[in-house]
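Q: Take a look and give me a structure for this.
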Amino acid sequence: MIFKYLNHLKLILFIYFFLINSAYSEVLKSIQINGNDRISNKTIEMFGNIEVGDNVNSVDLNDILKKIYETNFFENVSVNLDKNILTINVIEYPIIQNINYNGIKANKIKDVVFNNLKLKPRSSFVKIFLQNDKKKIENSLKELGYYFSKVDVDLINLEDNKVDITYNVELGKKAKIKKISFIGNKIYKDKKLKRLIVSEEYKFWKIISGKKYLNQSLINFDERLLKNFYLNKGFFKANIKSSFAKLVDEDEFELIFNIDANKKFYFNNLSLKLPDDFEEDNFSNLFKLFKELNGEVYSINKVDDILEEIDKVTLLEQFESISANVVETLEDDKINLLFTIEKTKRQVVEKINIFGNNVTRENVIRNQFEFDEGDPFNEILRKKTINNVKNLRFFKSVDSEVVEGNDPNSKIINISVEEKPTGEIAAGAGIGTNGGSVMFSVKENNYLGKGIQLKTSALIREDSVKGIFQVNNPNFNNSDKAVNFNLESSETNRLANFGYKTTKTGFSFGTNFEFYDDLNLGLGNSNYYEKMVTDSSASERQKKQEGNYWDSFLNIDFDYDKRNQKFQTTEGYRSQYFISVPIVSKTNSLSNTYNYQYYSELYEGNVSNISLYMKSINSLSNDDVKLSERIFIPSNRLRGFESGKVGPKDGNDFVGGNYATAINFSSTIPQLFENSQSIDILFFVDAANLWGVDYDNSLNDSSKIRSSIGLGVDWLTPIGPLNFSFAETLSKADTDVTQSFSFNLGTTF
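A: The predicted structure follows:
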């Protein structure tokens, strides 16, 4: 009975409000607009979406007022409805005639600071927009390092309700980073953390790098890098509490990161919740991964691997309209993960809008999409798409918004990006027991907004100089395959030690793509013109190789990478095989190279590595391999021996071999210099062999295992990283030249 009375009450209330609403509505007979000068009556009527004959009530009046205000053409608006006449009174904003910028001469700074401001010439002058633009200019200057800059605005009122705006900018000195510090429960040494972040300390010789200046965007990026590092090390509750700059001199700051790592967590129970009609057998690889991870140190990369596996299965089985999420629960130092897959209402992507890409072409961004207009909407693919766009590293920020489409079962996706500079200039120098080197490079990562990478670099060593120009398209024709082209010229002068000099000029091109999970395949072709000369110190056999050569090779590269991270790897392995097959060549030299590296943490704070290196080069036509193609053991694979002075000799010259192999073991010792923030110690054992002389059977091929044991020191000095080693030779050939101490010091400009 009570429900019957409630229904009657609802009906009475509905009729009451309907009558009240109707009582206050009127049919427009006339529209009067006052105060407008530039904006016509018809335009204002269009803004308010009104016309004579409309039925208007109080709610409609509020809506009209709101719509006219939202045009930003009017400083004040009022509406009044009386006796079927709608009166609209407006006060127009002034029009901006000119905007002037004073105080900044460099166009590259102007483009960054004054780009994307709200106010433009011939637009309405809105005071709040002026305040926002001024704040944006100040923030842009700070991002460029001008923390001491001042911005003043002059506003000149002109006739006909017009204004001129002048921004007066006083740049001041750039804010330098004198020191970078890490405080709190940070677990790791400053040396390790400094290598993770982008910001760097100011040194007077760093004349090129812009990372030595205080930059809020870089600091925010540094925080994300540190956060991800700790998450991958198992510190699930790691917190970068704050990062702030403390003024220590007139224009110098100390950049301080306050870190609380908290305790380390381990994977415990990992489970998957599926819809009733999903087959668990389809997720067998995922359940296998769950078992492997149980008891392992927590890592956000491992969680991403799980989500990636879920994506593959659900998309392969064409479960298009789904969402996936993970719920984390903590038990002491254990973490349980519940991955839930849910079906969602089938909806279609009606449209994808991209905003803010003033430089980057739209097709470059769309090439990163996992779906297109007309495809079923999938939340997993949307998140993956946003991550793909972020990974381009062309944008300061990438945001997305999903709104309802025109159809009830459709979605519109709005993606907003903010461009950032994509060019890089780098220079560096190094000196050590094996000689010195100087490097310079210029790189553009988004040429003409097409996503194409250009790089020009030069490397000068004591006995060689090399220049190279590289073009790389990481996603050629939306194929997920990288295409590259290189021009190269080099000269190697080994007359003093090896009796020959060679100049080499040529080009190469190729492609690289993911052939299978974590397996990259590279295919390419290299073509070089080489001129070789010898001097009187060379042997007769060596002198016979003097002349000009044209070589063309087919290059095939297999790279299987299962490392937990590409930089400062602590777990996993990488297996690489490279073969170079002659197509056109005088000597028809076939080269094979294999490299394997395995990483593991034997105990807390330790990183151990074992690696295997093998290389061979031989002529398919039984000719002699060129002197410039012969193999030498890399100095970092055989410490305790002088670089280039191991293996076969021809007279007084070390001529290299046809075969090389090396096995290396190294392990850090965190207990030594535990309180030092800039020094790490490692223990190493090296063993290698270099043998084979195809051009003269009478020479000793010097096939003998060389080995050494020692300690290495990695020291982050104020100048740059300094590495030196103390090695004791365990075995060697009689002709080998040993070197118990070696060092290398590098820096950047």
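Q: going forward, measure contacts between C-alpha atoms and count neighbours the same way
A: OK.
Q: Now do the SS call for Glu223.
A: Three-state call for Glu223 (DSSP: H, G, I helix; E, B strand; the rest coil): helix.
Q: what's the distance between it and Ala687?
A: In this view, Glu223 and Ala687 are 41 Å apart by Cα to Cα, to the nearest Å.
Q: do Thr717 as well
A: Per Cα to Cα, Thr717 is found 30 Å from Ala687.
Q: ok, those two, which is more surrounded?
A: Comparing Thr717 with Ala687 by neighbour count (other Cα atoms under 10 Å), the higher total belongs to Ala687, at 22 against 15.
Q: Next, the second sequence, to be compared with the first:
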Amino acid sequence: MTKQKRAVTRVQAQETTKLTQRSFAIFLLISALLLALPGIALAQNYQFNTINVEGNQRIESAAVLNYAGIKKGQTVSAGDLNGAYQRILASGLFETVEITPSGTSLKIKVEEFPTINLIRFEGNARLKDDALAGMIQSQSRHVLNPSIAERDAANIAEAYSLQGRMAARVTPRVIRRSENRADLVFEIFEGGVTEIERVSFVGNKEFSDRRLRRVLGTKQAGLLRGLIKQDTFVTDRVEFDKQVLRDFYLSRGFVDFRTTGVNAELARERDGYFVTFNIQEGQQFKFGKISAVSEVKGAVASEYLDALKIKPGVVYSPLLIESSIARLERLALKQGLDFVRVDPRITRNERDLSLDIEFAIVRGPRIFVERIDVEGNTATLDRVIRQQFRIVEGDPFNPREIRESAERIRALGFFENAEVNAREGSSPDQVVVDVDVVEKPTGSLSFGGTYSTNDGIGIIVKFSENNFLGRGQKLSLSFATASELDDYAFTFVEPFLLGRDLAFGLVLRYQEAEPDQVRFSNTVGEFSPSLSFPVSEFGNLTLKYTGKNEKLQIAASQAIPGSIIDSEAATGDIWKSSLGYSYRYDTRDRGLDPNSGVLLEFGQDFGGLGGDYEFIQTTAKAVAQTRVYHEEITLRAVFEGGALYSPNRDSRITDRFVLNSQKMRGFEPFGIGPRERGVTATQDDALGGNYFAVARFEAEFPLGLPEEYGINGGVFYDVGSLWGLDNSSANVLYEDFSLRHVIGVSLFWDTPIGPLRFNFTKALRKETYDVEQNFDFTISAQF
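A: All right, here's what the predicted structure looks like:
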């Protein structure tokens, strides 16, 4: 080996030796550290022979030690001490906590939160102190907890936001007092109402924004924004409006309707919202083929098909499906078939946009109602709630009937909330129906005012109780006075007499009337009990008895001897006793078409049962209405008539018909019909008539104003006549049938204080001595 190669080998060996030495040194260092770690860990362990608690005044030392979880002689680590610190602080009783270990001693120093001396609210005007106090958890004479105080402030701010005051701020302040006490003050900035400046829709083609806004509970701010509560932005109300929109479209055949989103943008000034509903209407579907099939022995499909009222071509509505199912299930019960269910099977036809409905009569599961449990009612009797069920314990269970019963319970108006749920009973074939209700006040004392061109200014005072003594009975006392009329009334209604769908009513009334248009005054005392019950899906029948004492008077200064009215007044007091009935058939807003409906009324009273006056009085009324032009315009036609037959020909002015503005517009209440003139130079007595017939045609439509103003317009055409007397004379005019024709325009203003109506009329045809009324204004308000 050469000298050069030996030198290289020697250098490599030296480097190898140095590397080995470095590795050995690193190994020794790591070993030393590993040996030292147990010593380090041991240095962080503590064992205390004494534990002292300092600074506590109300809280016992034992309670502090209990929160700490450290005992004498116990070995604890630094982590355990930190855990003790966190537990003591989390108790919410102490403002500051210090834990200091010193050898075998541990010192725990605390500073207690002060006791709340009193709680005040400052800056609130819209919400009173009592209401705010019910929203907070902090209480006087309890320990002040900042976290709870912050939550209380958030709850108060949320209450203001529900009133539309989104800018409201609530700041809790603590004012220190002596003896570790403090006052808790909630400083409130209520801010202004965050109104809804605009509600708009994107995606609607069939219905205008105006029509859809009328459906919503959320309203735009208008002229009377200080009185209209619906114009404030409330998130929960918007969610409810989404469901209302869906129900609106579904009831009109738009089965694919959905709300894709709702955008609520706050204005730059933070004083108003712009709410936009993004919707997809889809196509409108109508009913196609209607059929029925039976899978139950004894149920003939053709009989069930004949019972259906739905016809092909009618706009589809889920409500019609539900009512049809109810009708068929009632038919099954009449046939003695239990556990029968009606299953609607729907086939969609995209080509002609129709839905074929097959009502399948099937056998449901054999499940019985074990019992009905009612909870939450403290004032309302159980039977009032149970009466809303068409089933009782032991009957077959019907989910649809349970849903309908829940709706009837809510419709009573006695409860803030009513939940009806079914759960499994003592066995799989038994069901327990739970009814949980939250009651609300059902009585009210109201004061109101009215004004009309005919009666002048009036005052109304009314006390009503819709759940009298918790029995579901309605009772009301009212007093109304105007320049021409004083009216005192007592009304009582028992809606479920003897536990049946039979309503008993009682009316006691006393009236004193002195109309300006006539020479007489009239005093009436009335007693009228009645029974009312349904006879069909849309029909109702009422049977009644009426006893009246009527006193017709004429002041001596206004007497005209020999006149018809004076002769009638000379008969003095008259006792009228009659039996009667009335039938009412109403499909408006409940029939096959949500935009059309009819009302039919017919009634008769037969007098002479022990009274002083024998008569037969017949009245009839027919109303047909529909909405056209995308439901923007309402068309209405009304036909009304009456006849009075007196076998002894002894009717009086108070018995005969009079046409007021509710029956025919354009004339004063005693403005048309038979009149007696000529007994004296100034005599002009309206006599009323034994017969009347009126036809009214009207249209209501928007005027193009923002709908939040609640102002709409209308036009009308009235034609009618009042004629016929039992006793006449040569001085009587217009005793025969003679038509009057009136046209007019109306202005409707729906205000928070009551509906206002202005009528401007012009008589196209009248008689010489008829008394016109070219302007009529009415208002009714409740305070």
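Q: quick one: TM-score?
A: Between these two chains, after superposing, the TM-score reads 0.69 (TM-score structural alignment, normalised by the length of structure 1); 632 aligned residues with a Cα RMSD of 5.0 Å.
Q: which residues does Ala620 of structure 2 contact?
A: Ala620 of structure 2 makes contacts with Leu600, Glu601, Phe602, Gly603, Glu640, Gly641, Gly642, as judged by Cα atoms under 8 Å, 6 or more residues apart in numbering.
Q: again, only this time at 6 Å
A: Glu601, Phe602, Glu640, Gly641 (Cα atoms under 6 Å, 6 or more residues apart in numbering).
Q: Neighbours of the spatially closest residue to it that is not a sequence neighbour, how many?
A: Excluding the flanking residues, the one nearest Ala620 of structure 2 by Cα to Cα, 6 or more residues apart in numbering is Phe602, at 4.4 Å. For Phe602 of structure 2, the neighbour count with other Cα under 10 Å is 18.
Q: How about stretch 723-736 of structure 1, which residues are buried there?
A: For stretch 723-736 of structure 1, burial by neighbour count (16 or more other Cα atoms under 10 Å) applies to Asn723, Phe724, Ser725, Phe726, Ala727, Glu728, Thr729, Lys732, Asp736.
Q: what's the mean distance for the helix or strand hosting the second one versus structure 2?
A: In this case it means Phe724 of structure 1. In this assignment (DSSP states H and E), Phe724 of structure 1 forms part of strand 721-731. Strand 721-731 of structure 1: mean distance to aligned residues in structure 2 after superposition is 4.3 Å, counting by mean Cα distance after the TM-score superposition for structure 1.
Q: Which other helices and strands does that strand contact?
A: If you count contacts as 3 or more Cα pairs under 6 Å, 6 or more residues apart in numbering; DSSP states H and E, strand 721-731 of structure 1 packs onto strand 706-716, strand 741-748.
Q: ok, residues contacting the longest one?
A: What it means is strand 706-716 of structure 1. By Cα under 6 Å, 6+ apart, the list of residues contacting strand 706-716 of structure 1 reads 678-688, 721-732.
Q: Same check on the last one?
A: Here strand 741-748 of structure 1 makes contact (Cα under 6 Å, 6+ apart) with 427-433, 720-726.
Q: most neighbours, which of those residues?
A: Ser725 (22 neighbours).
Q: Quick check: it vs Leu638 of structure 1, distance?
A: In terms of Cα to Cα, Ser725 of structure 1 sits 11 Å off from Leu638 of structure 1.
Q: Would you mind measuring from the closest residue to Gln216 of structure 1 other than its chain neighbours to Ile137 of structure 1?
A: Leaving aside its chain neighbours, Gln216 of structure 1 sits nearest to Glu143 (5.3 Å; criterion: Cα to Cα, 6+ apart). As for Glu143 of structure 1, its distance to Ile137 of structure 1 is 10 Å (criterion: Cα to Cα).
Q: cool, and Phe182 of structure 1?
A: 30 Å.
Q: in stretch 551-564 of structure 2, what's buried?
A: Of the residues in stretch 551-564 of structure 2, Lys551, Leu552, Gln553, Ile554, Ile560, Ser563, Ile564 count as buried by neighbour count, 16+ other Cα under 10 Å.
Q: repeat for stretch 346-364 of structure 2
A: In stretch 346-364 of structure 2, counting by 16+ other Cα under 10 Å, buried: Ile346, Ser354, Leu355, Asp356, Ile357, Glu358, Phe359, Ala360, Ile361, Val362, Arg363, Gly364.
Q: Of those residues, which belong to strands?
A: Residues of those located in strands (DSSP state E): Ile346, Ser354, Leu355, Asp356, Ile357, Glu358, Phe359, Ala360, Ile361, Val362, Arg363.
Q: Checking my notes, Leu199 of structure 1 in a helix, right?
A: Leu isn't right for residue 199 of structure 1; it's Ser. No. Using three-state DSSP, the secondary structure at Ser199 of structure 1 is coil, not a helix.
Q: ok, which stretches of the stretch 201-350 of structure 1 are helices?
A: Along the stretch 201-350 of structure 1, counting by DSSP state H, counting those that start in this stretch, helices occupy 216-232, 284-293, 300-316.
Q: Could you point out which of those helices sits nearest Ser209 of structure 1?
A: Among the helices of the stretch 201-350 of structure 1, the nearest to Ser209 of structure 1 by Cα to Cα is helix 216-232 (13.1 Å).
Q: Distance check, the residue lying closest to Lys462 of structure 2 once chain neighbours are set aside against Thr491 of structure 2.
A: Spatially, and ignoring its direct neighbours in sequence, Lys462 of structure 2 is nearest to Ser478 (4.2 Å; Cα to Cα, 6+ apart). Taking Cα to Cα as the measure, Ser478 of structure 2 falls 9 Å from Thr491 of structure 2.
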